[in-house]
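K.L.:
have a look at this fold, sequence not included:
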């Protein structure tokens, strides 16, 4: 994690970046996050079709808890607050379920 923190707060030449450079880096990260959310949404649509074909419901509490535990562990390993990461992923999973509902007639 220390390497990740250092990497995020330094310019390519290893010196402290200017505020503008740091903001530019945040913008790049934000764009990556949005792209990842879009990818996740697309995969959720595919999952909805598979679940519908198999007669499965959208809500799978065991799977959701598995995902939440996994991302909390990953957050801890990166020294990021696991509760905050859990909340973010609960929101993302809610978005995925909404997307699945839009593409199927199942719950």
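P.N.:
Okay, I see it. Since we're looking at a predicted model, the values are computed, not measured.
K.L.:
all contacts plus neighbour counts: C-alpha atoms, from now on.
P.N.:
Fine.
K.L.:
ok, residue 93 to residue 68 distance?
P.N.:
Separation of residue 93 from residue 68 (Cα to Cα, to the nearest Å) stands at 10 Å.
K.L.:
no, scratch that, I was asking about residue 82
P.N.:
For residue 82, the distance to residue 68 - Cα to Cα - is 9 Å.
K.L.:
need the residues that contact the host helix or strand of residue 90.
P.N.:
Using DSSP states H and E, residue 90 falls within helix 82-103. Applying Cα atoms under 8 Å, 6 or more residues apart in numbering, the contact partners of helix 82-103 are 37, 40-41, 44-45, 47-49, 58-59, 64, 68, 71-73, 75-76, 107.
K.L.:
give the buried residues for it.
P.N.:
82, 85-86, 89-90, 93, 95-101, 103 (16 or more other Cα atoms under 10 Å).
K.L.:
all helices for this structure, in order.
P.N.:
2-9, 19-53, 61-77, 82-103 (DSSP state H).
K.L.:
output the contacting helices and strands for the longest one.
P.N.:
I take that to be helix 19-53. The contact analysis (3 or more Cα pairs under 8 Å, 6 or more residues apart in numbering; DSSP states H and E) places helix 19-53 against helix 2-9, helix 82-103.
K.L.:
for comparison:
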């Protein structure tokens, strides 16, 4: 493989990552609706811990840096919380 071919493959993977982030964040709409109907707070620290623990375990299994993976998932969690808050009228509008 040439350098350009490898970079093209990385660009494709980057697009897949963006698509998955979009898909994951879109689920915040469904979550916000359920939480609003059931008067559940947006922030769920127990669930956040479960997600971070699961991500850390997956990182270990894949031989990835757990600290960096944890930071990525903390960002993903915050993105979902912000979207839920905005959908429920509790967040800062962009």
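P.N.:
Arrived safely. Everything numeric here is computed off the predicted structure, so don't read it as measured data.
K.L.:
ok, back up a step: whereabouts in the second structure does the helix holding residue 90 of the first structure align?
P.N.:
Mapped onto the second structure using TM-score structural alignment, helix 82-103 of the first structure covers residues 66-87.
K.L.:
now that stretch: how far from the chain's centre is it?
P.N.:
5 Å (Cα atoms, centre = their mean, to the nearest Å).
K.L.:
so how much does it differ from the first structure once superposed?
P.N.:
Superposed on the first structure, stretch 66-87 of the second structure shows a mean distance to its aligned partners of 0.4 Å (mean Cα distance after the TM-score superposition for the first structure).
K.L.:
same deal with stretch 19-35 of the second structure?
P.N.:
With mean Cα distance after the TM-score superposition for the first structure, stretch 19-35 of the second structure averages 0.6 Å from its match.
K.L.:
that stretch corresponds to what range in the first structure?
P.N.:
Counting by TM-score structural alignment, stretch 19-35 of the second structure sits on residues 35-51 of the first structure.
K.L.:
contact partners of that stretch?
P.N.:
57, 58, 92, 95, 96, 97, 99, 100, 101, 103, 104.
K.L.:
ok, so of these, who is nearest residue 4 of the first structure?
P.N.:
residue 92 (23.6 Å; Cα to Cα).
K.L.:
still on that earlier bit, what's the most buried one of the helices of the first structure?
P.N.:
Among the helices of the first structure, ranked by average contacts under mean count of other Cα atoms under 10 Å, first place goes to helix 82-103 (a mean of 17).
K.L.:
got the angle between it and helix 19-53?
P.N.:
If you take axes from the mean of the first three to the mean of the last three Cα atoms, to 10 degrees, helix 82-103 of the first structure sits at 50 degrees to helix 19-53.
K.L.:
could you tell me the angle between helix 82-103 of the first structure and helix 61-77?
P.N.:
140 degrees.
K.L.:
follow-up on the earlier one: can you lay out the helices and strands packed on helix 19-53 of the first structure as CSV showing distance to residue 22 of the first structure?
P.N.:
Formatted as CSV, those follow (distance: least, Cα to Cα, whole Å):
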stretch, distance to residue 22 of the first structure
helix 2-9, 7
helix 82-103, 23
